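Student: Quick one, structure for this:
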Amino acid sequence: MNFLDRANVGFAALRMNADIGLSATAFGLGAGLFFIGYFFFEVPSNLLLHRVGARRWIARIALTWGVIASAQAFIDSPAAFFTVRFLLGAAEAGFFPGMVLYLTYWFPRRHRARMMSLLLLALPTASVIGAPVSTLIMEHGRGFLGFDAGWRTMFFLEGLPSILLAVACWTFLPDRPQDANWLVPEERQALTATIESEDRARVPDPPGLRRSLRDARVLLLCAVYFGVVYGLYALTFFLPQVVAGFEDGFGVKLGLVEVGLVSAIPFACGAVAMLWNARHSDRQGERVWHLAVPSFVGAVGVACSLYLQSPYLAIIALSVCTAGVLAALPVFWQVPAGFLGGVGAAAGIALINSCGNLSGFVAPFVTGWLRDATGDFRAGMWAVAACMALAAVLTVAFRRLLVEGGVEPGDPS
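Tutor: Here you go, the predicted model:
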């Protein structure tokens, strides 16, 4: 629900842009303003989660983002769109890095990439399921609950489950293994002891708040993550419009629901690639190449998609790009977990996520601006390819620095 409430604006754009007078540039700006609010509140939010516990803080985050996600149903102008998107980012800030941090409390290192891939499976699942559901609501939701457009109904309904999930988090989510009532005391002690001993062995001197924020590896990973998720957000916000543009490029006219179904295909492929790459990384005990290779393959995929003369081949190439993006993500988050600990982990992970996610502002704005300037999405997709390729190059070029950060080849942690 978190990713769907963030990304469903890409489907709403198929009708909303004309209804409230948004150009492609203005839509890209509004979609990206989400990440400006996200950026400013990310580190403080994650520090609060570390202090007060996941149960209280994740419940608070889910409640506020659910309310604001539903409030998108009432926007009536570009200014209102910009405002609500900024507030949605501020409300959601801290959720994803909080989940990255939370998993380190529960799983030994040899399992973390696979567990992270199961968490991140929510991203493609939100698109595979959300794409047809969102477009169906848009197609048939006009008049429901008094809304004058189907996209308004979609925004309102898709924000409500997050509010219910806030109640579920408050009621059921344990902060640490010590609080898990489904484990017997011996199991709680064994799991806690295993994770603490691993942390002491791998991070004997965990960096504090200031040191983690100045760590060269953290700053490098900010740049790498920016390049990887640039591709994710460009595809998330504009893939439905790219697919709808098949009519002009290939003479293939698709209905609204058909656009949703076709847009789900790359994310379904990405889900498979994500799970396989994470499991392979855990088995091999290697992170750097499992991050760099998918990023580069994704760059090649999106570049190839620009010059294919068939909509089928174009979707295959876009699926390769999406698979590359999604396969890199769960492995990426094992790299900072290898050298950060304690409050430094909370701050460092949040900083990487917030800086990297500034691509969520840059990618839709640049893609929309280039679409208005050139008349198609080709230049915008070249920018995606360049950013993903740069992420791969940086990862390989600074491999030694990252290895010194605790990502030893052949080490199953």
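Student: drop to CA atoms for contacts and neighbour counts, all remaining ones
Tutor: Will do.
Student: what residues does stretch 245-264 touch?
Tutor: 11, 127-129, 131-132, 134-136, 139, 239-240, 243-244, 309-311 (Cα atoms under 8 Å, 6 or more residues apart in numbering).
Student: Give me the distance between Val259 and Phe246.
Tutor: Distance, Val259 to Phe246, by Cα to Cα, to the nearest Å: 10 Å.
Student: Next: Glu198.
Tutor: Glu198 is 52 Å from Phe246, by Cα to Cα.
Student: Also Arg283?
Tutor: Distance, Arg283 to Phe246, using Cα to Cα: 41 Å.
Student: Over to Gly344?
Tutor: On the measure of Cα to Cα, Gly344 and Phe246 end up 47 Å apart.
Student: More neighbours: which of these two?
Tutor: Neighbours were counted for Gly344 and for Phe246 using other Cα atoms under 10 Å; Gly344 has more, 20 against 17.
Student: element containing the more buried one, please.
Tutor: Using DSSP states H and E, Gly344 sits within helix 342-356.
Student: What ranges does the chain have for its strands?
Tutor: In the chain, no strands are defined using DSSP state E.
Student: Give me the neighbour count for the closest residue to Leu239 other than its chain neighbours.
Tutor: Here the nearest residue to Leu239 in space, its sequence neighbours aside, is Ser263; by Cα to Cα, 6 or more residues apart in numbering that works out to 6.4 Å. By other Cα under 10 Å, the residues close to Ser263 number 28.
Student: How about the contacts made by the nearest residue to Val167 once chain neighbours are set aside?
Tutor: Nearest non-adjacent residue to Val167, counting by Cα to Cα, 6+ apart: Ala59, 6.6 Å away. Taking Cα under 8 Å, 6+ apart, we find Ala59 in contact with Leu165, Ala166, Val167, Ala168, Cys169, Trp170.
Student: hang on, the first one packs against Thr64?
Tutor: Same thing as Leu165. No: using Cα atoms under 8 Å, Leu165 makes no contact with Thr64, being 11.3 Å away.
Student: picking that back up, which of the contacts of Ala59 has the largest number of neighbours?
Tutor: Ala166 (22 neighbours).
Student: what's the closest non-adjacent residue to that residue?
Tutor: Ala59 is the one closest to Ala166 (Cα to Cα, 6+ apart), at 4.2 Å.
Student: Would you do the same for the sequence below? I want to compare the two.
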Amino acid sequence: MTVAAVRSHDAAALETSVIRKVSRRITPFIIVLYFLSFLNRVNVGFAGLTMNHDIGLTQAMFGVGAGIFFVGYIAAGMPSNLALQRVGARRWIALLMVVWGLLSAATALASGPYSFYTLRFVLGLAEAGFFPGIILYLSYWFPARHRAFVTAMFMTAAPLSNMIGSPISGALLGLDGVAHLHGWQWLFLVEGAPTVLLGIVALFYLTDRPEGAHWLTATERKWLADEMQRERDAKAAQSKSSIWGAVKDPRVLLLALVYAGTSTGLYAIGIWAPMIIHRFGFSYLELGLVNAIPNLFAVVTMVLWARNSDRTNERRLHVAIACLAAGIGMLMAGHASSAVVLVAALAIANFGINAAKPPLWSMPTQFLSGSAAAAGIALINAMGSLIGGTIGPMVIGRLRDLSGDYSLGLYFVSATLLVSALLSYVFGRSARRAAYATASTAAPAAAVREER
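Tutor: I've put the predicted structure just below:
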């Protein structure tokens, strides 16, 4: 074996060792954090089974309350992500978790439509920085070639939250009358408390950057810090790094619209699936177990899908095909006349919605760096959530009140996912044009430097 081959083998072994250590240290913990984050925002779907009657909410009012969460979420998203970049992930994520855990538990105090709306709005403000903050945080620790898979592992928390949280939420509704509290009040109290505790743990457990990772050896720490710096330097030479550069980049807008469809699907299932399945006569505990099945399917398939995306280094078609599958699944769910068909349709939709997200979130950091990455990720999340998280639940609730069933709402969700599939396919052409424009403007500058 030549000297070069030996060095290449040693470098590959070092990379494998570092990525494995970083994955073991960071990934399980952030999965648990996102599990709680997603649970605290969608457990309202189970609570609504009894809460709506107790505090006087129509389906349309409930849809407004579910969606108004994202008004606060959108308003605080970009400032929160920029704050994380300035003060560090460890402190900022810990603070967010303690605050949103307390607010989630406080939803047990809702007594009517307006108090419900207010509590959902401020919960959105508190949670706004967490998801885009973690996406940015992963870009500090994992080279781009590993990012889709680790993002998929992180995002398994969303279907896991529905899979594990559904039976728990169903069981908690059965505590109605204990200590003179309604079952839905117990649900919010019990599911909000762990978030506060883990927020305190996060303050001591997380590490802001590779340079401060004393749980790596000096050699491993230096390799990772150098690798991430090389990646930042390479991106800085050919990508936008200013906040304004991200805001005006058409690729950011396009990705936000793609994300909007996946968000519409995600929150349609997360918030409305319990009520849709409940019409087949299941008890609360049975409902929780049945609702877990499509999410179990999504957990397995999204990881395999992301691994294939990393292996082939292809993102756009992985997003488009997944969104197409999700749109078809939602269309099937709208036609479902039995519980078996409905669960199968929701399983297909769950796969597509969740599988699209890891390759999608690997795309912004391919052309954004520095403050632009922080702003661009937050902007995509905020704009996508505006349509998917705010408008989606409101439309579904309104259509349910008008038509008497959920079919029209599911068709609406299907349409948004099919549009996302088309836009994701178009993204490749847009990205190539933007890359060509960047190269064209960079070439004269390079020529000037050569002359000098």
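Student: Provide the TM-score value for the superposition.
Tutor: The TM-score (TM-score structural alignment, normalised by the length of structure 1) is 0.94; 398 aligned residues with a Cα RMSD of 1.2 Å.
Student: circling back: per the alignment, name the residue of structure 2 opposite the residue nearest to Val167 of structure 1.
Tutor: Following TM-score structural alignment, the counterpart assigned to Ala59 of structure 1 within structure 2 is Ala94.
Student: Kindly report the same for Phe155 of structure 1.
Tutor: Aligned against structure 2 - with TM-score structural alignment as the criterion - Phe155 of structure 1 pairs with Phe188.
Student: mind checking the longest helix of structure 2?
Tutor: helix 407-451 (DSSP state H).
Student: List the contacts of Val44 of structure 2.
Tutor: Neighbouring residues of Val44 of structure 2 by Cα under 8 Å, 6+ apart: Ala66, Ile271.
Student: again, only this time at 10 Å
Tutor: Neighbour list for Val44 of structure 2: 51, 62, 65-66, 104, 107, 120, 169, 184, 187-188, 270-272 [criterion: Cα atoms under 10 Å, 6 or more residues apart in numbering].
Student: how close does it get to Ser440 of structure 2?
Tutor: Going from Val44 of structure 2 to Ser440 of structure 2 by Cα to Cα gives 51 Å.
Student: before we move on, what about Val71 of structure 2?
Tutor: Applying Cα to Cα to Val71 of structure 2 and Ser440 of structure 2 gives a distance of 39 Å.
Student: between those two, who's got more neighbours?
Tutor: Val71 (21 against 11).
Student: distance of the aligned partner of the more buried one in structure 1 from Phe3 of structure 1?
Tutor: Aligning on TM-score structural alignment places Val71 of structure 2 opposite Ile36 in structure 1. Taking Cα to Cα as the measure, Ile36 of structure 1 falls 17 Å from Phe3 of structure 1.
Student: do the same with Asp215 of structure 1
Tutor: Applying Cα to Cα to Asp215 of structure 1 and Phe3 of structure 1 gives a distance of 29 Å.
Student: Tell me which of the two has more neighbours.
Tutor: Neighbour count, other Cα under 10 Å: between Asp215 of structure 1 and Phe3, Phe3 has more, with 17 against 13.
Student: Can you name the residues that contact the counterpart of the more buried one in structure 2?
Tutor: In structure 2, Phe3 of structure 1 lines up with Phe38, judged by TM-score structural alignment. When contacts are counted by Cα under 10 Å, 6+ apart, Phe38 of structure 2 touches Glu127, Phe131, Ala157, Ala158, Pro159, Leu160, Ser161, Asn162, Gly165, Tyr267, Gly270.
Student: now the residues you listed as CSV including distance to Gly329 of structure 2 and neighbour count?
Tutor: Formatted as CSV, those follow (distance: Cα to Cα, whole Å; neighbours: other Cα atoms under 10 Å):
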residue, distance to Gly329 of structure 2, neighbour count
Glu127, 29, 29
Phe131, 26, 21
Ala157, 21, 24
Ala158, 18, 23
Pro159, 16, 30
Leu160, 19, 23
Ser161, 20, 24
Asn162, 18, 30
Gly165, 22, 25
Tyr267, 15, 24
Gly270, 15, 26
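Student: Out of the residues you listed, flag the one nearest to Tyr425 of structure 2.
Tutor: For the contacts of Phe38 of structure 2, the residue nearest Tyr425 of structure 2 by Cα to Cα is Tyr267; the value is 23.2 Å.
Student: Residue in structure 1 paired with the closest one?
Tutor: The alignment partner of Tyr267 of structure 2 in structure 1, by TM-score structural alignment, is Tyr233.
Student: and what of Met153 of structure 2?
Tutor: Aligned partner of Met153 of structure 2 by TM-score structural alignment: Leu118.
Student: you'd agree its match is up against Ala273?
Tutor: No: in this structure Leu118 of structure 1 lies outside contact range of Ala273 using Cα atoms under 10 Å: 11.9 Å.
Student: of these two, who's got more company?
Tutor: Ala273 (21 against 16).
Student: on that earlier part again, just the contacts of Phe38 of structure 2: which are in helices?
Tutor: Glu127, Phe131, Ala157, Ala158, Pro159, Leu160, Ser161, Asn162, Gly165, Tyr267.
Student: show me the residues around the residue opposite Arg211 of structure 1 in structure 2 once aligned that make contact.
Tutor: Matched by TM-score structural alignment, Arg211 of structure 1 corresponds to Gly245 in structure 2. The contact partners of Gly245 of structure 2, by Cα under 10 Å, 6+ apart, come to Ser239, Val252, Leu368, Ser371, Ala372, Ala373, Ala375, Gly376.
Student: Need those residues in JSON lines (columns: distance to Ser139 of structure 2).
Tutor: Listed next are the contacts of Gly245 of structure 2 as JSON lines, based on distance: Cα to Cα, whole Å:
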{"residue": "Ser239", "distance to Ser139 of structure 2": "15"}
{"residue": "Val252", "distance to Ser139 of structure 2": "17"}
{"residue": "Leu368", "distance to Ser139 of structure 2": "11"}
{"residue": "Ser371", "distance to Ser139 of structure 2": "12"}
{"residue": "Ala372", "distance to Ser139 of structure 2": "13"}
{"residue": "Ala373", "distance to Ser139 of structure 2": "9"}
{"residue": "Ala375", "distance to Ser139 of structure 2": "14"}
{"residue": "Gly376", "distance to Ser139 of structure 2": "13"}
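Student: Looking at those, spot the one nearest Phe427 of structure 2.
Tutor: Val252 (10.0 Å).
Student: Just list the residues touching Ile377 of structure 2, thanks.
Tutor: By Cα under 10 Å, 6+ apart, Ile377 of structure 2 lies in contact with 77-78, 81, 131-133, 135-136, 246, 252, 255-256, 361, 363-365, 368, 371.
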